[in-house]
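Chemist: make a model of this:
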Amino acid sequence: MTITLQDVQIILGLLVDGLPITGRVEQDYDALCMTQLGFPFPENNRTGGRIQIRQLSRWFPNLPNNADDVEVQRYARAYILQLLGGTLFADKSNNLVHITYLQFLEDFEEAGQYSWGSATLAHLYRQLCLAVDVDGAEIAGLVILLQLWAWDRLPFLAPIMRGHLRDDIIPNEELFPPPPYGHRWRHALETTGTSMHVLTKYRKMIDMQAPDEVIWEPYPETVIRDLPAYCSSGLAIWRKRAPLLFFCVVEMYNPDRVMRQFGLKQMIPPLHSTSMELHKID
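Modeler: Just a heads-up that it's a prediction; the model follows:
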């Protein structure tokens, strides 16, 4: 089992089929900040090419009521930058975000065409590899995705949910589009029947998992059908073998190793041909 592009798009609603998040990391950071945010960051608030997220939120607090279009765009970039550094591409510093992300936020129409979902998965794959090292004590990346993925597939880990995906009435779907699948965990959760922070208990229960105790397909057609279109726009590449790119990080995406997650029969060993035949489970 693994986290796939399907999981990323359905749980988070991020685009997985688009322009790659790659390019030069080294930039003229002062010029980039001046152009995109309106001022260069002081040297004492920078660590190389990274700035403090906490300081960024202080410089861009609540948007003024009389803000013009340029100021609105700068506030939007600052907010997105906090999301990228504090959530999607979080590192172990827990308070730094790289300035280079601003190069993808100059044009908001173009920014929406980048494959943020595949870059997020590439980053998480790499961080999982580093976390299992014998000397690894922490993990970075979008760990909330890992948590929700586990809750959807391993019932013994999941708390009891109070509420459902469509409980909230959205007054204007043009301004507030329907949320992705992972949003349903926003409700109050009951954890009294779930082991919490007991590592040995988790290990034992994972070791004892039988195949029929795993939810291999938590997103049946009935679930996907009710989700907004942006949660399934990349359906055509969910089962494609391809490299995932995130700047210098290149992680191979191998959905052919987890065919059961797509309702298919797992071949042993997996077939690595681009024209592999996928056998539907009877």
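
Chemist: please make it C-alpha for all contacts and neighbour counts, starting now.
Modeler: Noted.

Chemist: for residue 224, what are its contacts?
Modeler: When the contact criterion is Cα atoms under 8 Å, 6 or more residues apart in numbering, the partners of residue 224 are 10, 231, 232.

Chemist: between those, which is nearest residue 69?
Modeler: Top of the list for closeness to residue 69, among the contacts of residue 224 and by Cα to Cα, is residue 231 at 29.6 Å.

Chemist: surely that closest one touches residue 180?
Modeler: Yes: with contact defined as Cα atoms under 8 Å, residue 231 counts as touching residue 180 (6.5 Å).

Chemist: mind putting the contacts of residue 224 in a markdown table, distance to residue 70 included?
Modeler: Output for the contacts of residue 224, formatted as a markdown table (distance: Cα to Cα, whole Å):
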| residue | distance to residue 70 |
| --- | --- |
| 10 | 33 |
| 231 | 31 |
| 232 | 33 |
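
Chemist: out of these, which are inside helices?
Modeler: In this view, the contacts of residue 224 that belong to helices under DSSP state H are residue 10.

Chemist: would you say residue 118 is within a strand?
Modeler: No: looking at residue 118 with DSSP: H, G, I helix; E, B strand; the rest coil, it is helix, so not inside a strand.

Chemist: and this one, please, so the two structures can be compared:
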Amino acid sequence: MYRALCDACTKKERLATFVGCPLQLQLWSYERFVIGRPIVDQFPYPEEWYGEPEEDGPTMGSMWCRRRSHWAHEQAHNAYELFRSQFDYLHPDNMVWTPYSHLFIQACAPFGLSSLCSRDEEYWITKKSLIFDIYVEEYSPHHVMRQFGRFQAHEFA
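Modeler: Purely as a prediction, here's the structure:
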């Protein structure tokens, strides 16, 4: 997804496309930016959302899907310029750097989340290369340390 996002953002062609997992990118942006996201209630997940196996619990993304029928008809048309200008003036203090804090998870999912949400957690900040198809790229977790509740040194170009 990183490669596809980079390719889509840097293409000069009129019909540049984004490939990857747009739902993942959409949920990621909803959790971190107030720009362009729907307004949803903040009630805890109901107990009936939890299945028998540990993997069958809700995820954090469940919050954005449960009231879809309420806001799906409220679309923003021709909002590109508005969203772009809001992003241009976005300050680091306006970001939600740790959207999955322990307190927030407890408030949303009092019975816990699916075990799949934290499976392989030890790999999240690995410093190994990523291999996709014929590409081998450095994974750079030092660019996203804030979202793991860790110190992130500022880099200036």
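
Chemist: superposed, what's their TM-score?
Modeler: Superposed pair, TM-score by TM-score structural alignment, normalised by the length of the second structure: 0.77. Supporting alignment: 147 aligned residues with a Cα RMSD of 2.9 Å.

Chemist: now do the helices in the second structure.
Modeler: 2-10, 22-32, 62-65, 68-71, 80-88, 102-108.

Chemist: dump those into TSV; add distance to residue 145 of the second structure as well.
Modeler: Converted to TSV, the helices of the second structure look like this (distance: least, Cα to Cα, whole Å):
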stretch	distance to residue 145 of the second structure
helix 2-10	16
helix 22-32	14
helix 62-65	24
helix 68-71	31
helix 80-88	21
helix 102-108	17
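
Chemist: so which of the ones you listed comes closest to residue 152 of the second structure?
Modeler: Of all those, helix 22-32 comes closest under Cα to Cα, at 16.4 Å.

Chemist: residues in the first structure aligned with that closest one?
Modeler: Mapping helix 22-32 of the second structure onto the first structure (TM-score structural alignment) gives residues 143-153.

Chemist: mind listing the strands for the stretch 151-282 of the first structure?
Modeler: Counting by DSSP state E, counting those that start in this stretch, the stretch 151-282 of the first structure has strands at residues 160-161, 189-190, 242-246, 249-253.

Chemist: among the ones you listed, which is the most enclosed?
Modeler: Of all the strands of the stretch 151-282 of the first structure, strand 242-246 has the most neighbours on average by mean count of other Cα atoms under 10 Å, namely a mean of 19.

Chemist: mean deviation of it from the second structure?
Modeler: By mean Cα distance after the TM-score superposition for the first structure, the fitted strand 242-246 of the first structure averages 2.0 Å away from its aligned residues in the second structure.

Chemist: so how far does stretch 94-109 of the second structure reach from one end to the other?
Modeler: End-to-end distance for stretch 94-109 of the second structure: 25 Å, by Cα to Cα, to the nearest Å.

Chemist: swap in stretch 211-230 of the first structure?
Modeler: First residue to last in stretch 211-230 of the first structure (Cα to Cα) measures 31 Å.

Chemist: over to stretch 15-28 of the second structure?
Modeler: 24 Å.

Chemist: rewinding a little: now the contacts of residue 224 of the first structure as JSON lines including neighbour count and distance to residue 133 of the first structure?
Modeler: What follows is the contacts of residue 224 of the first structure, written out as JSON lines (neighbours: other Cα atoms under 10 Å; distance: Cα to Cα, whole Å):
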{"residue": "10", "neighbour count": "26", "distance to residue 133 of the first structure": "30"}
{"residue": "231", "neighbour count": "25", "distance to residue 133 of the first structure": "33"}
{"residue": "232", "neighbour count": "19", "distance to residue 133 of the first structure": "34"}
